[in-house]
Each structure stands twice: as C-alpha cells, then as structure tokens.
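K.L.:
Fold the following for me, if possible:
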Amino acid sequence: MSTTVNPSGAGTPAGAGGAHLKGMARGGGLNLVGAVCNQAALFGIMAALAHVLGSADVGRYAECFALLSLLGLVSLAGFRSALTRFVAIHLADDDASGLRGTVRLGLGTTVAGATVLGLGLAAVAPWVADYFHDPQMVTGIRLVALTLPAATFSDAALAATQGWRTQRPFTYIGRIYEPVVRLALTAAALALGAGLVGALWALVIGAWTAAALAAWSLYRRMRLAPQADPVYRIREITSFSMVSWLSALAATGLIWAGTVLLGNLRNAQEVGVFNVSTRLVMLAVFVMAPINAAFSPHIAHLHHTGQSAELARTYGSATSWIVRLSMPAFVLLVVFPGELLRVFGHGFRTGAAVTVILAAGQLVSAAAGPCGTVLTMSGRVWLNMVDNVGVLILDIALSLWLIPAYGAVGAAIAWSTALVVANLAKATQVRFTLGVAPSGAGIGKALLAGVPAVAAAMLVHRYVPGWLPTLVVGTVVVTVAYLAAVLLLGLSQDDRTMLSALLRGRGRIGRIVAGRTSTPGA
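P.N.:
All right, here's what the predicted structure looks like:
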C-alpha cells in the first residue's frame, strides 16, 4: 500500500504495507552515510591534533567542544525535539498556521538565547579558564562563544526540516558539510602552524557557513506550505520544550561530565586520553544517531495517528539494525583496544581499559534501541527527563568518588554504569506506559552473530604479530566472520523490506546530488 503525499509533505498512514519501514530505511541509510562522514571527520581532527600538538591540546579542544555542546543545548531550550515533533504533527493535520508559528517560535527563542549566552561566555572566559586551571584556554573559550549562535540556529533549523520526514538537509549539511569543512580547515590550520587556535577557528567557520545553508534549506520547505497567519501555541510547545530541554541537557551532561570533572580534578592529559577512548567507542555506535534521527518523525506520526502495531514493528527494526551495524565495531573495541589506540600515538595506550569499559556500557545502550526517542516523540518527554536527570546525578556522584583515585578509568566506570541504568529504565517504561516492545528476532540474532566474530578476533590477537597487522587482519576477519554468521542466521521479512528500500534509494541519492529530483524525501 502506498503513501499519499499531500502538498505539505505529510502522508496518510501506510498500514501494513511497511511504508514507514521503507521511509525509515531510506532516511536511515542516508543518515548512515552522513554519520560515517561525521565520525571520520571527528576522528581525523582528534588524530591530527594528537600527532601535531599532543594529548594536552587534544584535551583543551575536547573541553572547548564540551562547552559548546552543553551551552548549545541550553540555547536550544528543548526546541530540537519540539520542532521535529510538532512540525511532523502539523503536517499530518494540514495545519499551516501551527506550522509557521512553531517554526518562528522555535528559531526566535533559540537564536536569542544563544546570542545572550555567547556574549556572556565571552565576558567570563578568564574565569571559565580558571576552572580548568588553564589560562591558555581563554582564546578557545571566546571562539566557542562566537560559534554558539550559528551552531544553535543550524541545529534548530535542521531539526525543523526533519518534521517533513526527510533526512536530507540534516545529513548533507549537519553530518557531511560541516564536519568535513571543519576537518579540512583544521588540517590547513595545523599545516600552517596555527595550532589549537587555528583548529578552533575552523570550528567557527564551519558552524557559520552551515547555518547559512540550514536557513536556505528550511526556507525552501516553508515557502511550499500554504500561506496562513502563524498561530503560536506557546503553552503546548514550551511545556514540551522545557521538559525536553532538561532531558537533553541531562543526556549531554552525561556525555561530557567525565570530561569536565577530569579537567578540574586531574589534568588536560587525562582528559585527552579519556576523549580519544570516547571517540573510538562513539565510532562503534555512530549508527545510533542517524537511525534515531530517521526514526523520530515516524514515531511522532505513528503515535499521533494511533498505529501501535506499526510503531512496535518499526521500533524493533530500528533496534535490531542498531545492534547489527554496531556489533563488529564492539568486537574490535573489546579485543583490540590497545591496537586501536596506537593509531593516535604512544601516549594514548593507557586508555585501553577505558575503551573496554566504555564499550560495555554502549553495548547495553545499543541493545536497548531508541527507547528514549520513543518516550519523547510519543509525548512522554517528562519520563525521559526524569531518567536523564537521575542518571546524570548518578554519573556525577560516581565520578566525584572514582576520578580522584582512578582518573580516566573512574570516569569510564561512572559513565558506563549510568548508561546501563538509564537504558534499562527507559526500555521498561516504554513497555509499561505505551504497551510497546520492539518486535522481531533481529536483536537476538545480531548478538548471537557476535560470538564467532569474538572467537575469530581472539585467534588473530594471539597469532598475528605487530599492532598494525593485527588490527588490519583482525578487522577483515571479524567482518567476514560476523557477516557469515548473520547470513546463516537469516534475515526477517522486515529486514528484507528495509534492504530493498535502501538498494532502491541508492540511485535516488545520486539523482538528488545531481539535482535531478525534488521528490519528498527519506
């Protein structure tokens, strides 16, 4: 059964025909391409800084990036999720007035907040640097202040475009253009001897040019909506946004709490080791963000239109593909942590234990699937907020206890413990508040397929000499063993539906890049 598209871009329910699975597959596939570019760029930036400048400057860059991420969430005030959810709902209801009011309210509030915060941060930069016991960070903090308004606007505008159930602007601008430009400019700055300050100027330029592209992309979609006077449903949107904001702030705080506390309780070198290990682990779960992003507008649409069975089906498919695509990387992280860290140089080998501990926590997060997204997009955002705030408090308490004695290892234990608690709580709440559990056997099959991959990796680790040959041979062997196990265990009908949509989408992506189609998207 096909989906009928109306002029606003909304679609009627697809029922059992799997149209939402196909749409999610196309959007998720496109997002995966963007996620690869994004993670490769971030990896390249950290590797370049590590080799050219050393672990201390890697730590300073990470601290500045953490500050930008935290203040960006403060500026967004929860409108990232609100814009995606309410734009999707207004399109489903053909409510042009609500659509225009929501977009204007979201962009105006976030940009104003980011501008005020940026000016304030620039003024107090010396005091913030004192917190990190590092006066060399003053310039970097002021460059973060300059980046903040642009990064916030870009996030808000791209979140709004996702309400059209398309991932193209989000991926092309936010996940490909901005990180790739930042990597290129960082490499040029380091080659010219501009050092850490040059790398942070690359952050500024990338953010402002991406903001201009995001503005143009949102404008193109808004001008296709029917003309109508904007209606500002302030109470409904802001109540959702404020709770979502607290939830997102706590979730981001969970990511960066270890970095911030390490910078205060230990030193920049330990921050550098912790962040290199974190970057490696995030490479394993890079698929979570693009799949969640593709999943979000569909979950809002399915819940709003009362399609519970299709929701459970889509939830199960999203979870199984997160685990499937992440599993080979988890195997490599657990068996070859020292070899992976050698890519960054000799000074980071102490992060092997940190990498394994972080990988264990993220594996549980992957197996739980997009449970937090389900809570938020179904309107249970307050539950997600309570979970995130609770586990952030747990993470901070554990970090304050463990970091003074164990440094980066203590920060990793705290973070992984908090991740496990958070995801178990959210998966349970989705089951009992919505009556929805991820359907299908894909998750169990993905975990089972990891067993022969681990065995193969351990054989390589034992018998192949040298860290680089071990890493190269291990990557090939793990990939082959895992894919063979996946094929032997078999794919479900939903898996085949999604793969078919992805394969058909390859030609479409090429036409999009060439500018030869304007079909409403993935």
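
K.L.:
CA only for contacts and neighbour counts going forward, please
P.N.:
Noted.

K.L.:
Now do the residue sitting furthest away from the middle of the chain against residue 456, distance only.
P.N.:
Ranked by distance from the centre of the chain (C-alpha atoms, centre = their mean), the top residue is residue 463, with 36.5 Å. With distances taken as C-alpha to C-alpha, to the nearest Å, residue 463 is found 11 Å from residue 456.

K.L.:
cool, and residue 253?
P.N.:
Here residue 253 is placed at a distance of 37 Å from residue 456 (C-alpha to C-alpha).

K.L.:
Check residue 20 too.
P.N.:
Taking C-alpha to C-alpha as the measure, residue 20 falls 37 Å from residue 456.

K.L.:
Counting neighbours, go ahead and name the busier of the two.
P.N.:
Neighbour count, other C-alpha atoms under 10 Å: between residue 20 and residue 456, residue 20 has more, with 26 against 19.

K.L.:
Next, count neighbours for the closest residue to residue 334 other than its chain neighbours.
P.N.:
In this structure, residue 334 finds its nearest non-sequential neighbour in residue 356, 5.3 Å apart by C-alpha to C-alpha, 6 or more residues apart in numbering. The number of residues packed near residue 356 is 23, by other C-alpha under 10 Å.

K.L.:
Here is a second sequence; please produce its structure as well for comparison:
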Amino acid sequence: MNAIAPLAAQLKARFRSGSGRAVLWSFAAAVAARLGHLVLAVLLARQLGPTSYGTFTFATGIAMLAGQMSSLGWPILMNRLMPGLLKDRNWSRLKGLRNAGDAVVIISSLVVAAFLYGLGTALSELENGFKLAALLTVPLALTLLRRQQLAAMGRAAIGLMFDQGFGAIVLVIIILLWGAVTVEAAIVQYACATGIGIVITTILFRRGLPRELASVRPSYELRVWAAMALPMIIGQSAKLLMHKIDILMLAPLSDLHEVGLYGAAFRVTYLLSFPQVVLMSVFTPLFSQAFTNRNIKGVRRILKWSLLFACVTTVPAAAAILLVPELVMGGVFGPEFREAAPTLAVLTVAQLAGTIAIPYSAVLMMGGRERAFGAWNFGALGANILLCFLLIPAYGALGAAYATLVSALFLMIGQILLSRPLLSLPRQA
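P.N.:
Sure thing, here's the model as predicted:
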C-alpha cells in the first residue's frame, strides 16, 4: 500500500487539475472519434462490399499518410513554439508563425495532392484510389495543423474531435438519413465534412488568439522554423509508415478486395488500444518527472500500473474477439467479411503486443533513449516491408496481418530490452 499511495496521490492531483480535466475531455473525444469511425466502417462495408470498401480504405489511408507527411512537421512545430510565444507575449513572431504554418501546409499538401492525382492517372488499376486520396490530402493536412494549434492553446479535446471524429460522424449521419452511397460519393462527402470542420476550428483558433495580433506586423524566421520542423517529421516517418504500410502494399501486391477485408478487421482491433493511448498523456509527464528526479523506483511503479491498466482494458476484449472472430466479422460487417476472421485474430494479437509496448515507448522517450527508440522503429519498419513482400502475394490480407504481428512483437521485445537499463536501480540504492 505504501508504494501505491504516492502514485495514487499524483494521479488524483493530476485529474483534479486543469490538465487532468483536459485529459478527460480528450479521452471522451477519442472515444467518440473511434466509435464514429467504427460505425462508419460498418455502414460502408455493408453497403459497398469488400472491394469498394477496399477502395475507400486505400484512399483514406493514403490521404492520411500524405496529409501528415506533406505538413513537413509544421503542426508539431506549432505545439512546440506557440506556448512559449504566448507566454513571452511575442505577438509578432506568433503572428508570423501562424501565417507561415498555414502557407507551408497549404502549398505542400497541394503539391502532394497533384502528385497523387498524377500517380492515379499513370496506374490504371489503382486510379480511383489515388485520385480520391488526392481529394482528401489538403483537408486532412489542414485538419492536423488546426489540431496541433488548438492543443498548443490548451484546447486539445476540440482539436482531437475535429481531427479524427467529425468527418466520420457527419458521414454516418448522411448515410443514415439518405441511405445508399457510392465510394466516390462517400469520399467527396467526407472531404466536405472535413472542410466544414476546418472552418469551425479555424474560427475557434483565431478567436482564441490574443487580440494584440491584429495590430502587429508579423515577424518571420522561415529558415529557423523549417530547420526545426523537418527533423520532427523525419523522426515520425517510421511510425507513420508503420501504421499504413500494410494498406499501401496490399493494394499493389494483392487487390482491393483483400484491402477491404484487412481494413474492416483492423478497424475492430483499433478500438483495443485507445484507452492506453489516451491515458499515457497522463502517465508520460509522470515518467518525465520521475526521471528528472532520478526516482527509478517511481518510474518502475508507474510502468507497473501502466501495464496493469493496459491488460485490464485490452485483454478481456481481445479474448472475446479471439473466441468468435467469424461471428464478429460476419455479425458486424456482413457475411461477405466472414473470410477475414483469421485476419482479425492475428491483428488482435498484434494489437495486444502494441498496447503492451506503449508504456515502454514513454519510458524510452522520457528517459533519453529516443534515438535508440527511433532506430528500432526503423528496423521494425524494414522487417514489416520485407514480410509484406514475402507474404501478401501468397496470403493477401492474412499475410499483411502476419507481417504486422511480427513487426509488433519485434517492437515490443525491443522496447522492453532497451528500457531495461533505464529501469535498473543504482547500486547504491
């Protein structure tokens, strides 16, 4: 009990604070967003069937990756610089950063969208998927920018909701009210809903900025800002590709039917990890504080409770899925998706491994081993790509699932081993 009391007191204080309430709102926003995406996946899969739903999954997956990569790290830069500029009341630099962020993201995402459209023209088999992805790239890039800007102002829950859930929820309402939809209409409506969300978040962001910005001239430091932003997106590139490489490789190495089966199965398992992802926004600062104080016992105690929470929130649901994967796929998405039951089972185990790895990721990042963490991520990405080349042509969606499982286990084991030196008590203790 004596070991539990300090952590319990820290968590209680954290949840009672303004940051704790913000985390609770972020948790609620994440729940709504993921449920919205799951309901959308069910409706579209039942209406479109595996092949057309595969086109939707491929297009949205490419667009999300393109939107994040084309932002060139500027959304993360906003989260890093804006709080300091607001605190220092440096209005001219803040205005310049705001203007430059909008210009860079719009121009770069337009260039990437044009490239995707041209790629669709060149690749006839995937033409529809790439052209639909081009339509979504700019809205998704701007949505990510607004999310990080709102987070930098202490309004993370609003940004999270509009970044992940708003477009899906609006599209769900449209389908429920007007019935059948084609994949092209679904993408157009999704893009329009995302555009409405951008308008709303832009208004909220602008109104939340200090009034003094209206009367000052912007100050620009484009070279400095670009030099800071680019390494951020490079550092995240392995993680971004890891989440989407299966979809990227399934379509050209197999077909869109397999993409639809894989996308539906993955959407179910996507729900397993979100409690841990959200709660780590509370535990990660605690890890940082414990490392700063060289309190290794505290780090180990926080890790223990993080892992316990991961098991409590994930293992029962995963066990239920593993018992009846055919019932889940057929009952939720329709009889055409029953063949994806083995894929669902493999992805469920992969998600379990990923959930266990999340606390160790925080330990590595807060403990100063982010370079080793990044290198291991790139190694896992390389293994994933190699396995996709080997397994997808023969096994389709199931092959992609096995590639994901192996890379997830590789990441989990590697992060556990890399964390061991940080968790070792000093000899004098």
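
K.L.:
TM between them?
P.N.:
Superposed pair, TM-score by TM-score structural alignment, normalised by the length of structure 2: 0.82. Supporting alignment: 411 aligned residues with a C-alpha RMSD of 3.5 Å.

K.L.:
The residue nearest to residue 334 of structure 1 contacts residue 331, correct?
P.N.:
No. Contact criterion C-alpha atoms under 8 Å: residue 356 of structure 1 and residue 331 do not qualify, at 10.0 Å.

K.L.:
how much does stretch 99-110 of structure 2 stray from structure 1?
P.N.:
Superposed on structure 1, stretch 99-110 of structure 2 shows a mean distance to its aligned partners of 2.4 Å (mean C-alpha distance after the TM-score superposition for structure 1).

K.L.:
Surely residue 498 of structure 1 is in a helix?
P.N.:
Yes. Looking at residue 498 of structure 1 with DSSP: H, G, I helix; E, B strand; the rest coil, it is inside a helix.

K.L.:
what's the distance between it and residue 200 of structure 1?
P.N.:
Noted for residue 498 of structure 1: a distance of 40 Å to residue 200 of structure 1, by C-alpha to C-alpha.

K.L.:
picking up where we left off before, tell me the residue in structure 2 aligned with the residue nearest to residue 334 of structure 1.
P.N.:
In structure 2, the residue matched to residue 356 of structure 1 (TM-score structural alignment) is residue 345.

K.L.:
so which strand or helix has its match?
P.N.:
Taking DSSP states H and E as the criterion, residue 345 of structure 2 maps to helix 341-366.

K.L.:
returning to what we had before: which ones are touching the residue nearest to residue 334 of structure 1?
P.N.:
Residues near residue 356 of structure 1 by C-alpha atoms under 8 Å, 6 or more residues apart in numbering: 333-334, 337.

K.L.:
Of the residues you listed, which are reproduced in structure 2?
P.N.:
By both residues aligned by TM-score structural alignment, their matches' C-alpha atoms under 8 Å, the contacts of residue 356 of structure 1 still in contact after alignment to structure 2 are 333-334, 337.

K.L.:
Identify those among the residues you listed that sit within helices.
P.N.:
Per DSSP state H, helices hold the following members of those: 333-334, 337.

K.L.:
Longest helix of structure 2, counting residues only.
P.N.:
Per DSSP H, structure 2 has its longest helix at helix 18-70.

K.L.:
Going along the chain from that helix, find the next helix or strand for me.
P.N.:
Going down the chain from helix 18-70 of structure 2, the next helix or strand is helix 74-88, by DSSP H and E.

K.L.:
Pull out the buried residues from that following helix.
P.N.:
74-83, 85-86 (16 or more other C-alpha atoms under 10 Å).

K.L.:
Next, the mean deviation of the helix holding residue 345 of structure 2 compared to structure 1.
P.N.:
On superposition with structure 1, the mean distance recorded for helix 341-366 of structure 2 (mean C-alpha distance after the TM-score superposition for structure 1) is 2.8 Å.

K.L.:
Distance from the chain centre to that helix, please.
P.N.:
Relative to its parent chain, helix 341-366 of structure 2 has a centroid offset of 14 Å by C-alpha atoms, centre = their mean, to the nearest Å.

K.L.:
same thing with stretch 337-345 of structure 1?
P.N.:
Relative to its chain's centre, stretch 337-345 of structure 1 lies at 23 Å (C-alpha atoms, centre = their mean).

K.L.:
what's it in contact with?
P.N.:
Residues from elsewhere that reach stretch 337-345 of structure 1 (C-alpha under 8 Å, 6+ apart): 47, 50-51, 276-277, 280, 333, 348-349, 351-353, 355-356, 467-468, 470-471.

K.L.:
can you check stretch 131-142 of structure 2 too?
P.N.:
59-64, 66-68, 70-71, 102, 105-106, 109-110, 112-114, 116-117, 120-121, 163, 184, 187-188, 191, 194-195, 198.

K.L.:
now do 7 Å
P.N.:
59-60, 62-64, 66-68, 71, 105-106, 109-110, 113-114, 116-117, 120, 187, 191, 194-195, 198 (C-alpha atoms under 7 Å, 6 or more residues apart in numbering).
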